[in-house]
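1. predicted coordinates and the sequence they were generated for:
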Amino acid sequence: MVKRIWFITGISSGLGKCLAQTVMEQGDFVIGTFRNQIQADSFNSSHKDKAIALVLDISKPEQIDNALQFIKQKFGRINVLVNNAGFGFAGAIEETSMEEVRNVFEANFFGTLKLTQTFLPIFREQKGGHIIQISSHGGFKAFAGFGIYNASNFAVEGFSEALSQEIAPLGIKLTIVEPGPFRTEFAGTSFHQANVTINDYVNTAGVFREKMKLVNGRQEGDPEKAAKAIYDITNLDKPPLRLPLGKIALLTLRSKLESVQADVDDYRHIAENAVFCER
């Protein structure tokens, strides 16, 4: 059986690290990314013949192009692309500066979009492959104090849902993974907050900020189990478009679906009347 080649961004810690380890244990080959050369060198010395690490900042398009050229020259193919790199951000909408918004979107949205676009020609030439977009349950439902992060993941889910329809006839698969809270560094060293706080939002966005501090290290999700679940869906002939992970994620998605359904049902008469009528 031919080893599959995985390209996984952000494997220094958390879900990315666990996924890289799972992929190697299952006998596939990992090309993983770090933002630190020392970390990349250490990884390479420990995983010869099983994986290779590259230094990549996904907010820098030229580094993404260089990564593609490296892969084409050394391997000539890619089987699974996992867009995992990114970071969390808390702050009320009014508290968040445009510079902070742009930083979130550069990493969480534009980097993911650029990587996806860059690898699509390889997948099209192969007539196959699987794109895994690591989003969040917060990419499906928004929370007060999490709005900019929500928006960046909503954007990822929006283009990914459209892309899945565009590439399906070409034999290329796509899955959006929506984890709930997992015991990674997402709520710790990887978490950013708006520099400004406004007292009027202390009982909304402020509550969320404090909650993120308290849950760090106590989240329900096991990243090793999440990694195995992600690996397993790449073996399916018909993987899901969306894969929520964790009990909280399931509750989040159901809550959003119920809310939307209620609005559709309660205001259907208004929607139906907003059309041209023949006289």
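-> Nice, I can see it.
2. please make it C-alpha for all contacts and neighbour counts, starting now.
-> OK.
3. all the helices of the stretch 101-250 of the chain, residue numbers only.
-> Using DSSP state H, counting those that start in this stretch, the helices found in the stretch 101-250 of the chain span residues 111-126, 147-167, 205-215, 223-233, 247-266.
4. so which of those is the most surrounded?
-> helix 147-167 (a mean of 19; mean count of other Cα atoms under 10 Å).
5. how far does that one sit from the chain's center?
-> Centroid displacement of helix 147-167 relative to its chain, using Cα atoms, centre = their mean, to the nearest Å, is 10 Å.
6. Ile198: which of the helices of the stretch 101-250 of the chain is closest?
-> Closest approach to Ile198 among those (Cα to Cα): helix 205-215, 8.7 Å.
7. what are the contacting residues of that closest one?
-> Among residues not part of helix 205-215, those counted as contacts by Cα atoms under 8 Å, 6 or more residues apart in numbering are Ala90, Gly91, Ala92, Ala144, Gly145, Phe146, Ala187, Gly188, Gln193.
8. surely the last one touches Ala90?
-> Right, Gln193. Yes. If you go by Cα atoms under 8 Å, Gln193 and Ala90 touch, sitting 4.7 Å apart.
9. which one's more surrounded, the two?
-> The neighbour count for Gln193 versus Ala90, taken as other Cα atoms under 10 Å, is higher for Ala90 (27 against 17).
10. one more to weigh against that first structure:
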Amino acid sequence: MKTQKTWFITGASRGFGLNITKAVLASGDKVVATVRSKAEELVAQFNNNENLFVVTLDITNEDQAKQAAAQAADHFGRIDVLVNNAGYGLLAAVEEATAREVKQNYEVNVFGTLNVIRAILPYMRKQRAGHVINISSVGGLSSYYGWGVYGSTKFAMEGITEGLALELAPLGIHATVVAPGFFRTNFLDESSLSNTTNIIDDYDETVGTMRKFAIEANNKQPGDPEKLAQAFVKLAASENPPVHLPLGNDTLTRFREKTAAFEKDIADWYEVVTGTDHDDVVAKA
């Protein structure tokens, strides 16, 4: 018989968050869904489902994150799965992105996620069980022009999750970072994607091309968000979940291209790579 779990999902009003919420409720589990505003609209969308508890949360507010975690634990008694989904994209050349734009992207995608992790983990540590799932991106595995800053926030999540997995394993808690490719959500809409206000013409052949691609590819992305949501349900049900889970053939292809290029660089520069140890260390080898 399936053991009912309680999920805590950020950014649940649309996109991946909404799709995952639907799939989790359909599986019979409970969901604490966080939204920045209009909580009553999400409640109504699910016809006042008793397994759904909606909480207002701006993840950049650490006090709110702690309050939301406490509300979740009080309402359902425990928190078994955390899905850090809230975040947004920034399309800009690295030089184009202003200091304010960069800081805000990190404030939400990295520091906001850490706020939620710190708020939820005390409950998981107390029960000596749980699963932290952080959402990264294909851009968190391999960067590309126009996505350098945004990708770096997702690279951060890859590294944070790797560390978390090692730290939490002795406590009976899993950590996974999921890297989706391009899925047919509203990520390329203005609601989820911010474009820099500082355009530099010299980047027209690279970042300019990416801006045009973002417009043309919107609503034509290869990934199916409903299938992604089912992958999350399967992931949370696993007794031995992976630390890294890329989703989408585009993500897998991009990552394999990167690792192949990396291996070629190592082969081409092997003597330099291996020639930097102290002589006394080399002599002992």
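-> Good, I have the coordinates. Please read all numbers here as calculations on a predicted model, not as lab measurements.
11. show me which of the contacts of helix 205-215 of the first structure are buried.
-> Ala90, Gly91, Ala92, Ala144, Gly145, Phe146, Ala187, Gln193 (16 or more other Cα atoms under 10 Å).
12. make TSV from these and add distance to Leu170 of the first structure to it.
-> Below are these laid out as TSV (distance: Cα to Cα, whole Å):
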residue	distance to Leu170 of the first structure
Ala90	39
Gly91	41
Ala92	41
Ala144	39
Gly145	40
Phe146	36
Ala187	38
Gln193	41
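13. and of those residues, the nearest to Asn84 of the first structure?
-> For those, the nearest to Asn84 of the first structure is Ala187 (15.4 Å; Cα to Cα).
14. contact partners for the nearest residue to that closest one once chain neighbours are set aside?
-> Nearest in space to Ala187 of the first structure, with sequence neighbours left out and distances taken as Cα to Cα, 6 or more residues apart in numbering, is Asn216 at 5.3 Å. Asn216 of the first structure is in contact with Arg183, Glu185, Ala187, Gly188, counting by Cα under 8 Å, 6+ apart.
15. cool, and Pro179 of the first structure?
-> Pro179 of the first structure touches Ile134, Ser135, Ser136, His137, Leu243, Pro244, Leu245, Gly246, Ala249, counting by Cα under 8 Å, 6+ apart.
16. quick revisit: nearest to Gly10 of the first structure, of the contacts of Asn216 of the first structure?
-> The nearest one, if we look at these relative to Gly10 of the first structure and count by Cα to Cα, is Glu185, at 11.8 Å.
17. so what's that closest one up against?
-> Ser13, Gly14, Phe191, Asn216.
18. nearest spatial neighbour of the aligned partner of Gln193 of the first structure in the second structure, chain-adjacent residues omitted?
-> Matched to the second structure by TM-score structural alignment, Gln193 of the first structure sits across from Asn195. With sequence-adjacent residues excluded and distances taken as Cα to Cα, 6+ apart, Asn195 of the second structure is closest to Leu91, at 5.0 Å.
19. which ones are touching the one you found?
-> Per Cα under 8 Å, 6+ apart, neighbours of Leu91 of the second structure: Gly146, Trp147, Tyr150, Leu193, Ser194, Asn195, Thr196, Arg211.
20. from those, which two are the most distant?
-> Top of the distance list for the contacts of Leu91 of the second structure (Cα to Cα): Tyr150 and Arg211, 14.1 Å.
21. Lys220 of the second structure maps to what in the first structure?
-> Match for Lys220 of the second structure (TM-score structural alignment): Arg218.
22. so that match sits against Phe186, correct?
-> No. Applying Cα under 8 Å as the test, Arg218 of the first structure and Phe186 come out as separate, 11.9 Å apart.
23. how much space separates the match of Gln193 of the first structure from Val149 of the second structure?
-> 12 Å (Cα to Cα, to the nearest Å).
24. identify the contacts common to those two.
-> Joint contacts of Asn195 of the second structure and Val149 (Cα under 8 Å, 6+ apart) are Leu90, Ala92.
25. returning to what we had before: which of the contacts of Glu185 of the first structure fall in strands?
-> Phe191 (DSSP state E).
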